[in-house]
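Novice: Predicted model and sequence follow; I will ask about them next.
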Amino acid sequence: MKRSVLKFGGSSVADFSKIKNIAQYLKERVEADEQLVVVVSAMGKTTDQLLASVNELTSKPNDKDLAMLLTTGEQQTISFLSLALNDLNVNAKPLTGYQAGIETIGKHLKSKISSIKTDLLEQLFKEQNILIVAGFQGFNKAGELTTLGRGGSDTTAVAIASALDCPCEIYTDVTGVFSTDPRVYPEAKRWDTISFEEMMEMSALGAGVLETRSVELANNHNIPIYLGKTLSNEKGTWIVPYDQMLERKAVTGVALDKEMAHVTITYPNESQSFLHDLFIKLEEAEINIDMISQIQNQDGLQLSFTFKESEERELNELFDSLKSDYDRLYVKIETTYCKVSVIGAGMRDMTGIASKIFKTLIESDIPFYQVTTSEISVSYVVDGENGEKATRILCQTFDL
């Protein structure tokens, strides 16, 4: 019997009508002799609403309490979908992350999946056609509920597919992977296939299509991912190993990250102890930083990096703790910038891509303040007002 993992995002399960339509679709899949694990997100803007309600109670919520609250969003969805399926006489069982045996490590709101009890899922499949699993959540060794961070339902789905060694289908409100956000550049091309590494790079650099860790998991376990629009006949995109790509372009996409901030740190002494303490605290807080640059001269140290705007509160708390030991520390956080990245696995084999990007931005009068490169990408920090303009011009330049 064929087995698949399907994931439906929050917009796909935003109301009862959509949930009923998905239930009918899943029934047809079961009648075609399939067993399914269905991973769901919270309905619509439920998570945002829960966070907003917390702000009315406290400005410094406890992470354990917050994780407990946020998991309730997905638990509503699994219950509603199971009710709809059983009303159609489909054997379905809703499972929280705890009930599905999704064990995690790390901080309560930024956990990573360490293991999944597949023997439990296999046992349940003996009596059920569909297992409906709450995405975004799990439990740690202390038995406490944890969450996987934004986009964590993608990671849940791919992790289960990896554990069961079956394909993963992710359904959302877009028809596949585009060269860039069609809302920014309506002429953006949709790809039939894209490589794992290109998709990882696009996700990490701001393309909000898939969560980065989910693609990394798929790559590590060689699990193909299909990304398509919920209940649509339009063809979606397969995310596959690079050697399975039939057509390879030098540049695949342009990612625009508006949810980043830029920090500049100055300290008058050439203090290696300060750098050591800074990066230890960043690691302990699990704050991801990018585009790091450092200047050290007779005037002291200047360090710059970018980070996600959503982590600004944690970063400010980190700097406050550092200032108790380094009172001459100066920190400036700038939130009016954005990051534009050009991505393509073909960059490895083709010269002139970076110079073409520099030339395009300069000729378009778009200043940039920091540049970083990887083997398959080039990223620029630009003024927020120029982000969409740069994205459109670069897409035109590379015929995307």
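Specialist: Structure received.

Novice: C-alpha from now on. contacts and neighbour counts both.
Specialist: Will do.

Novice: Report the separation between Tyr226 and Gly44.
Specialist: As for Tyr226, its distance to Gly44 is 22 Å (criterion: CA to CA, to the nearest Å).

Novice: Looking at these two, which is more packed in?
Specialist: Using other CA atoms under 10 Å, the more surrounded residue of Tyr226 and Gly44 is Tyr226, with 21 against 16.

Novice: can I assume that one is in contact with Glu169?
Specialist: Yes. When contacts are counted by CA atoms under 8 Å, Tyr226 is listed as touching Glu169 (4.7 Å).

Novice: and Ser310, how many neighbours does it have?
Specialist: Neighbours around Ser310, by other CA under 10 Å: 11.

Novice: okay, pairing it with this:
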Amino acid sequence: MNKTTVLKFGGSSVSTIEKIKSISTSLKDRVEKGEKLIVVVSAMGKTTDSLLNQVNQITSNPDVRELDTLLAIGEQTTISLMAITLNDIGVKSRSLTGLQAGIKTFGQHTKSKIADIDSIFLKNELNEFDVLVVAGFQGYNENLEITTLGRGGSDTSAVALAASLNAPCEIYTDVTGVFSTDPRIFPNAKKLEQVSYEEMLELSALGAGVLETRCVEIAKNYNVPLYLGKTLSEEKGTWIMESSNLLEKKIVTGAALDKDILHVTLSCKDCSTMFVKDLFDKLDEFGVNIDMISQVISNNIINISFTCKDTDRNFLNRSLENLSTSYPNIDCSIDSSCCKVSIVGSGMRDVSGVAARAFRTLCKNGIEFLQVTTSEISISFALKKDDGKEAIRLLCLEFNI
């Protein structure tokens, strides 16, 4: 079989018929050079936002199964339009929903995870068709229900398809690559020609919105060559790869700002440590992804603080409601006025004093932090939301990124 490549185009890239036509022409050029293509697409433009706005006119707490059924419409519209366009210009193409492509999922509706992909079916389809246009962001569960993969789900779909076919993956969007931080926050941010899987994983998990964490994790686990570039641009993008292949390891590679976090504090008087176990069991049961955690026990009161994504608010509330049946005397506060600022770099492993420089930079500029957490290659601070952009600017200047 000819070389197979998986390409993914984001919502802004396919927001109009004109853009779909332009992308289809570029795909035809690649097919004529001997490639077989799997093209993963998102919903056009603001389609998903429009669908959610319609739901919000009905309820703030929709049934998640029905929400998945609704949201899948967006990607299905795009795949049909692109397949129609490709066939019209002489490229033998077929559109596939997540179910038709054999993308099996498990877990909660609206945030499912990929369990398996029917790669044999896809290979057989590529024998007959030059381009398969696959709906990103969706799959199906053991009950044959439509499921969606949550934020960045189309990226995850694309990399999972590439892993199943042992193919490279190219992700195209409206940015020219991975930058050291968001150029909208720090205009002098530098574009990275290369970044390691582990650094990109940290940056994604800590709030950099360029790539979703799960897609980078799959790329790392299956060693999928991953490229991020701007749609239909000649400008060179960014390759994400094994750290051993990097030409240079920086002390600090990038900085991330996550404005969509909740800072949760729980107090339980006269509770045993079983309270902590039960709390995190409930959070796990409802799929709430926890980040920073701190615990203080004083005067027989257990105080637990943690952060989670604002998008998990409904699941968080349900977790705490369930917990309150066993612990009716819990005091709880949920602060949505916080953000998380992080610096990431594989060079941190071998260089001392990075944390001291970061603390000193924030403190001398009067920026206070609520919590701090570290890994081998990252340091994160929970700050007041109003301080987030200035903290990013100061850290980028301090570490020359």
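Specialist: Yes, it's here. Bear in mind the structure is a predicted one, so any value in this text is a computation, not a measurement.

Novice: In contact with the nearest residue in space to Ala92 of the first structure that is not next to it in sequence, which residues?
Specialist: Of all residues not flanking Ala92 of the first structure in the chain, Ile130 sits nearest, at 4.7 Å (CA to CA, 6 or more residues apart in numbering). Contacts for Ile130 of the first structure were tallied using CA atoms under 8 Å, 6 or more residues apart in numbering; they are Val30, Gln35, Leu36, Val37, Val38, Val90, Asn91, Ala92, Lys93.

Novice: what about the alignment partner in the first structure of Pro183 of the second structure, helix or strand, and which?
Specialist: Using TM-score structural alignment, the equivalent of Pro183 of the second structure in the first structure is Pro182. Under the criterion DSSP states H and E, no helix or strand holds Pro182 of the first structure.

Novice: which residue ranges form the helices in the stretch 151-300 of the second structure?
Specialist: 153-165, 197-205, 213-221, 274-285 (DSSP state H, counting those that start in this stretch).

Novice: now these in a markdown table, with distance to Leu71 of the second structure?
Specialist: As requested, the helices of the stretch 151-300 of the second structure are exported to a markdown table (distance: least, CA to CA, whole Å):
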| stretch | distance to Leu71 of the second structure |
| --- | --- |
| helix 153-165 | 12 |
| helix 197-205 | 23 |
| helix 213-221 | 20 |
| helix 274-285 | 24 |
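
Novice: tell me the most buried of these?
Specialist: Stretch with highest mean neighbour count among the helices of the stretch 151-300 of the second structure: helix 153-165 (a mean of 26; mean count of other CA atoms under 10 Å).

Novice: Outside of it itself, list whatever touches it.
Specialist: Under CA under 8 Å, 6+ apart, the answer for helix 153-165 of the second structure is 5-8, 10, 40-42, 114, 117, 119, 123, 135-138, 149, 168-169, 171, 211-212, 214-216, 218-219, 222-224.

Novice: do that again at 7 Å, thanks
Specialist: Outside helix 153-165 of the second structure, the residues that touch it by CA atoms under 7 Å, 6 or more residues apart in numbering are 6-8, 40-42, 117, 119, 136-137, 168-169, 212, 214-215, 218-219, 222, 224.

Novice: Of the residues you listed, which belong to strands?
Specialist: Val6, Leu7, Lys8, Val40, Val41, Ile117, Cys169 (DSSP state E).
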